[in-house]
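Enquirer: Below is the structure, and that's it, no one-letter string:
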């Protein structure tokens, strides 16, 4: 399948002991199906904290919510809840309407150490 037709992507990298997951595009059922195995593999590496950047997400539905909840369920709990970074009122509204916002710590911008590190370890777009 030609990857230029995919409407989503995932970049990830480490900053100190935190795994940063950057999602791009549409987080829907297709993204959940394709990205969930990769996210699960990353979370098995025993990171102490997980930060999910949703600032480049343009659409979020039940499939995307399912993916976010899987991240929360599988992430190590030693450093507290998974943090989400988002600046979209529409995405925040979906999280609030569904009650999912209470599962995460929601931030309006990347913490300083993450904003300074823009080199990804990997980019995942399903093949």
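Expert: Alright, I've got the coordinates. Here the structure is a predicted model, which is why all the values come from computation and not from measurement.

Enquirer: switch to C-alpha atoms for all contacts and neighbour counts from now on
Expert: Will do.

Enquirer: Please spell out which residues along stretch 103-113 are buried.
Expert: Of all the residues in stretch 103-113, those buried under the rule 16 or more other Cα atoms under 10 Å are 104, 106, 110.

Enquirer: for these, which one is nearest residue 44?
Expert: Using Cα to Cα, residue 104 comes nearest to residue 44 of the buried residues of stretch 103-113, at 19.4 Å.

Enquirer: Would you quantify the distance from that closest one to residue 95?
Expert: 10 Å (Cα to Cα, to the nearest Å).

Enquirer: Please compare the first structure with the one that follows:
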């Protein structure tokens, strides 16, 4: 799994690629929760390049969703790949996440700062 997070005042934008499974989902969960600190309550997840996601990856997304909602924000999924869509549908959790089919360009926003890359 590769992960990068950029932040603005109220939004964290996370790009995830590769396999998201039990071997890396604890890191994903930790990084997403760390990015959601006041005043950042909103999370945008670009999952277009995720090649595999298991239930532990979904658990990381749900933990981020819970934190975001507690902070008064929400989580949006941008262009989730087929593997991500399949696990969301199979779990019955698809309705919990607003989905956008386009891409989110943090680079187009000069107010976005790089938080982390891995």
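Expert: That came through, no problem. In this text the structure is predicted, and so the values were computed from the model without any measurement.

Enquirer: Structural similarity score between the chains, please.
Expert: Remark: TM-score between the superposed chains equals 0.81 [TM-score structural alignment, normalised by the length of the second structure]; 115 aligned residues with a Cα RMSD of 2.3 Å.

Enquirer: ok, and the closest non-adjacent residue to the alignment partner in the first structure of residue 36 of the second structure?
Expert: Using TM-score structural alignment as the criterion, residue 36 of the second structure maps onto residue 43 of the first structure. In space, and not counting its chain neighbours, residue 43 of the first structure is closest to residue 75: 5.9 Å by Cα to Cα, 6 or more residues apart in numbering.

Enquirer: Okay, helices next: where are they in the second structure?
Expert: All helices of the second structure, identified by DSSP state H, fall at 25-35, 55-70, 82-91.

Enquirer: what's the closest of these to residue 49 of the second structure?
Expert: helix 82-91 (9.5 Å).

Enquirer: average gap between that closest one and the first structure?
Expert: In the superposition against the first structure, helix 82-91 of the second structure averages 1.7 Å from its aligned positions (mean Cα distance after the TM-score superposition for the first structure).

Enquirer: In the first structure, what range does that helix match?
Expert: Counting by TM-score structural alignment, helix 82-91 of the second structure corresponds to 89-98 in the first structure.

Enquirer: Just tell me what residue 123 of the first structure corresponds to in the second structure.
Expert: So, by TM-score structural alignment, residue 123 of the first structure is matched to residue 117.

Enquirer: Report the contact partners of that match.
Expert: Listed by Cα atoms under 8 Å, 6 or more residues apart in numbering, the contact set of residue 117 of the second structure reads 2-5.

Enquirer: again with residue 39 of the second structure
Expert: 9-10 are the contacts of residue 39 of the second structure under Cα under 8 Å, 6+ apart.

Enquirer: Spatially central residue in the second structure, please.
Expert: Residue closest to the mean C-alpha point of the second structure, counted by Cα atoms, centre = their mean, is residue 45 at 3.2 Å.

Enquirer: That residue contacts residue 81, doesn't it?
Expert: No. Between residue 45 of the second structure and residue 81 there is no contact under Cα atoms under 8 Å: 11.6 Å.

Enquirer: distance of the aligned residue in the second structure for residue 30 of the first structure from residue 57 of the second structure?
Expert: Counting by TM-score structural alignment, residue 30 of the first structure lines up with residue 23 in the second structure. For residue 23 of the second structure, the distance to residue 57 of the second structure equals 10 Å [Cα to Cα].
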